[in-house]
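Visitor: model this:
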Amino acid sequence: MSALAVSPVLVPLATVAATTLTMGQPRLQRWLGHAGAWALLGCALALVAQAAADRPAQAVFGGWGVPFGIEFLVDRLSAALVLVTAVMGVASLAFLASDADTRPTHPLTLPLLHGVLVGVGGAFATADLFNLYVWFEVMLICAVGLFAIGGRADQLDATFKYFVLNLLGTLLLLMAVGMVYAVSGHLNYGAIAHAWPQVAPWASTLAVTGLLLAFLIKAGAFPLFAWLPASYHTLPAPVLALFAGLLTKVGVYAVLRAMRDVFVTTPDVLFEALGWVAAATMLFGVLGAAYHWDMRRILAFHIVSQIGYILLGVALASPAGDAATLFYTLHHIVVKANLFLIVAMVWRLTGSYDLRRIGGLYRTRPLLGVWFLVPALSLVGIPPLSGFWAKLWVLQEALHQGRIVWTGVALLVSVLTLYSMMKIWMEAFWKAHPRPDWTPPADARLAPAWAVTGGLALITLAIGLQPEHLLAYSLAAADTLGGR
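Guide: The predicted structure follows:
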């Protein structure tokens, strides 16, 4: 058994225990929280290096061999996502040291944050379908805790909305897992892929459809995405950035892994349906963003919209589409988390998230305006930033397959994304502040926030200026999937 294969779970789990036991010692608890996040990052780098050398880390539990024991298998796809998970954990915890909408930190914040990392890491590392369901449950429990610990009325309302709709997805997922086991006799990914061609077509379609619907709810796809913009804006900025970057992407990863690696005889009609769901998700998400004036709600709707682009890559059902999906996912996690952290800095300097009540930041903080434009224009897809290459490779494959309508919707959504990003920039930075006597607070403690957002912006620039490295890795990861 490779200890490295279980590090995405064991390291944050040990950190959960350590930060729980030290809740009465805040300084020690913070130190242990940071140490755990950096340890996870180190393990993630080792996993990527091993996977890139075509030596995926593997562990099988319970004294049973594959396919009966619970298997962890970290290949190129999983390793890349574990790495970006670790980066987001380090960034979110470092941002907590600022006062940019971090709010009074509850003693349970760090244990629950690392609990989320446990669930995300486990979902990416597992090679067992029921185990995937378990890690979704871990994420749900810790996320509900982070929503509720603030205790405000709006947070409790958000907790209820988040819990109810995600519980629907959880129940549907459990039933679908049961169907898969009933018709194939297996839960291990590899064993299912081997047995699936012998499953009756009607049973195969029913089981995969159930799984796909459950994963799409978790991903925040159309039409069941309302829980996301209705709840995310109540979270403190570091927690919001972590959620925005990671939680919906686990659902997308599950769709990619299931349809392109495990259920290798998935009927074409499900890929066709997924493509139209992706187009609707893109469009309805960006329309919600264009309507709102609260920066957090705008960005929350853009999570939905960008999920549509990622799902479109899966729907194309080709190695090029799979590679574009991974590239887009990694880019989007970094960009979206950074945008939420930057608007928290805007809130700290102006006192509001409402664009109609703020302004004048470019005159007083021009560097922050430039900082914002890097992830904002990357989200739009402006060259040479990372989002340009991500969208280019998705749309290039869509055009290659003759998907004109899907491509047209994606291009229209990019224009509307530009509108909403420029709305934030013009209202928050360019126009004058509504109060003539306004000046940014001199006591804002933003040094950690500057460091974190600057680091994430540099990652975005690095990917955009040298995309060939991540593209080559993504293509190699796509080649390891089962394909069709």
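Visitor: could you use CA atoms for every contact and neighbour count after this?
Guide: Fine.
Visitor: go through whichever helix or strand Gly275 is part of and flag the buried ones.
Guide: Under the criterion of DSSP states H and E, Gly275 resides in helix 268-291. For helix 268-291, the neighbour count (16 or more other Cα atoms under 10 Å) marks 271, 274-290 as buried.
Visitor: now stretch 25-37
Guide: Neighbour counts using 16+ other Cα under 10 Å place 29-30, 32-34, 36-37 of stretch 25-37 among the buried residues.
Visitor: could I get those as JSON lines with secondary structure?
Guide: Formatted as JSON lines, these follow (DSSP: H, G, I helix; E, B strand; the rest coil):
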{"residue": "Gln29", "secondary structure": "helix"}
{"residue": "Arg30", "secondary structure": "helix"}
{"residue": "Leu32", "secondary structure": "helix"}
{"residue": "Gly33", "secondary structure": "helix"}
{"residue": "His34", "secondary structure": "helix"}
{"residue": "Gly36", "secondary structure": "helix"}
{"residue": "Ala37", "secondary structure": "helix"}
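Visitor: please provide the structure for the following sequence as well, for comparison with the first:
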Amino acid sequence: MNYLVPLPVVMPLLGAALTLLLASRPRAQRWVSLTVLTATVAVAATLLVRSSIDGPLVVEVGGWVAPLGIVLVADQLAALMLVVSAAVTLCVLVYSIGQGMADGHEDTPLSVYHPTYLVLTAGVCNAFLSGDLFNLYVGFEILLVASYVLLTLGSTETRIRAGTTYVVVSLLSSLIFLVAIGLVYSATGTLNLAQLVDRLDALPDDLRLVLQGMLLLAFGIKAAVFPLSAWLPDSYPTAPAPVTAVFAGLLTKVGVYAIIRTETLLFPGGRTADLLLVVAALTMLVGILGAVAQSDIKRLLSFTLISHIGYMLFGVGLSSSLGLAAAIFYVVHHITIQTTLFLAAGLVERRGGSTALDRLGGLARLSPLLAVLFFVPALNLAGIPPFSGFLGKLGLVQAGVDDGGPLAWVLVAGGLLTSLLTLYAIARVWNLAFWRRPHPEMPEPQDSVHTVRTDGVEQPYRGPDRDAHPGAMLPRLMIAPTVALVVLGLGLTVVAGPLFDLSSDAADDLLRRTPYVEAVYPGGTP
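Guide: Alright, predicted model coming up:
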């Protein structure tokens, strides 16, 4: 099964090349993209099953023996991240196709969208599978290039400005990461993660702390942890709804994944654990206070995105098996739920003409299905029992109580307060956008069938521009993937027991480190 490991990276890259060649054939582009992402989901699921049974799967790309060559490693953590990210990107792609068709862009979409989207997927998968620091850096750079193109689609002034901010911040974090890579190589002579385990342990504590701090700073910017998160609320909401959704669901989690991987594999029990807990508490509270103050749904969700990154850092900072397992579980939950909410926000904007709360109202009566699609993941995000959000937070609270330290108790209290404030923010959105009377400026609901006069006769019109205005009926191809993600979020609750067991196994392997190292170097590290 090892031959499957590179496919989640190779297939999207080949698909991107093919869709670029098919730039003048948009329908063929769509089919290629859908086929590639569906195959990626299947391969990722297979890797998850095999890694759970056989242990980490390793491929030395090009036959070059590690540490000289590029090593791709699919352990349980990487495979789990691949499955959820591939499923989310597939659903968002279907949503974006539906949006393009409804807006009349079925035959004339931006030809660069599908190639760029597939390159973004390849970058995410490469980051998850990377077995050395430099290849992880390459994965981040692929993400940067593709995400900048997607963020500035349409070339509006607002999007260009937001994209510029995003690129500047991303380049800064990449520069810090590159400097850290240079320092690590200078100190150890290698960048292979499995080989670094022994060599970093042999370094003086102060030098290890410097290297650890540099990597945490780079990954912290990418994960949007406080105080390195100010760029996110101004960047994400300006993009088209599907782009915002995939950014919110995945990009910050790649940074969180890098923190989990390096903190457990390279710097176990490091001196930064207390710092991580402090940053986690500040990220939770500052993020959710920012959300409470917002009057726009997209910006509010962007601040909740920042806030809930704190829960993941909480589990990592505890450095315990239960805390790490709860953090992994919460990452899977948050990728799914945050993506769903941003897709629902896109539907709100389409139906209500805006995401500004002072210009919305009555959506629960005007579009009951849309109300359900927002309400269910919103409750999940707030941590209402028995949803997966509640179960993930419960695991983190239990891990904090078991730790018993002062900072752990502060995080337990901060986590509960953040959950209550999340519920308040979500309830405010529900009351203003869905429950109260419709705002006078909201567009009137449009019938599913419009008429046009042709040769003096009124005839039904079902042309491409029929739904290209606010108030239009919500397209089925946008509703379907949103429903699928809502069901997936509910499914996480149904399979919470097995999923938490899988997260616990992944956490145990991370903390033991030997399964990863022995998979890459069966005879011992050189």
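Visitor: aligned partner of Val410 of structure 2 in structure 1?
Guide: Matched to structure 1 by TM-score structural alignment, Val410 of structure 2 sits across from Val405.
Visitor: just to revisit the earlier point, can you give the contact residues for the helix holding Gly275 of structure 1?
Guide: When contacts are defined by Cα atoms under 8 Å, 6 or more residues apart in numbering, helix 268-291 of structure 1 is touched by residues 209, 221-223, 297-312, 314-317, 406, 409-410, 413, 416-417, 419-420.
Visitor: among those, which ones are buried?
Guide: So, by 16+ other Cα under 10 Å, the buried ones in the contacts of helix 268-291 of structure 1 are 221-222, 297-312, 314-317, 406, 410, 413, 416-417, 419-420.
Visitor: name the SS class of Met426 of structure 1, please.
Guide: helix.
Visitor: pull the number of nearby residues for it.
Guide: Met426 of structure 1: 18 surrounding residues under other Cα atoms under 10 Å.
Visitor: so what does it match up with in structure 2?
Guide: Using TM-score structural alignment, Met426 of structure 1 lines up with Asn431 in structure 2.
Visitor: which residues touch its match?
Guide: No contacts exist for Asn431 of structure 2 under Cα under 8 Å, 6+ apart.
Visitor: gap between the residue nearest to Leu133 of structure 2 when sequence neighbours are not counted and Phe177 of structure 2?
Guide: Nearest residue to Leu133 of structure 2, sequence neighbours excluded (Cα to Cα, 6 or more residues apart in numbering): Leu191, at 5.5 Å. From Leu191 of structure 2 over to Phe177 of structure 2 the distance is 13 Å, taken as Cα to Cα, to the nearest Å.
Visitor: now Gly63 of structure 2
Guide: In this view, Gly63 of structure 2 and Phe177 of structure 2 are 27 Å apart by Cα to Cα.
Visitor: neighbour-wise, which of the two wins?
Guide: More neighbours surround Phe177 than the other of Gly63 of structure 2 and Phe177, with 23 against 10 (other Cα under 10 Å).
Visitor: quick check, that one in a helix?
Guide: Yes - judged by three-state DSSP, Phe177 of structure 2 forms part of a helix.
Visitor: need the counterpart of it in structure 1.
Guide: Aligned partner of Phe177 of structure 2 by TM-score structural alignment: Leu173.
Visitor: now do Gly139 of structure 2
Guide: Using TM-score structural alignment, Gly139 of structure 2 sits opposite Trp135 in structure 1.
Visitor: try Phe267 of structure 2
Guide: With TM-score structural alignment as the criterion, Phe267 of structure 2 matches Phe263.
Visitor: how about the nearest residue to its match, chain neighbours excluded?
Guide: Using Cα to Cα, 6+ apart, the closest residue to Phe263 of structure 1 is Ala193 (5.6 Å).
Visitor: secondary structure element for that neighbour?
Guide: Using DSSP H and E, Ala193 of structure 1 falls in helix 189-195.
Visitor: counting contacts, what elements does the helix or strand just after that helix pack onto?
Guide: Tracing the chain past helix 189-195 of structure 1, the next element assigned as helix or strand by DSSP H and E is helix 201-219. If contacts are counted by 3 or more Cα pairs under 8 Å, 6 or more residues apart in numbering; DSSP states H and E, helix 201-219 of structure 1 sits against helix 153-184, helix 237-257.
Visitor: what would those look like in JSON lines with distance to Ala476 of structure 1?
Guide: Output for those, formatted as JSON lines (distance: least, Cα to Cα, whole Å):
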{"stretch": "helix 153-184", "distance to Ala476 of structure 1": "29"}
{"stretch": "helix 237-257", "distance to Ala476 of structure 1": "15"}
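Visitor: lovely, talk soon.
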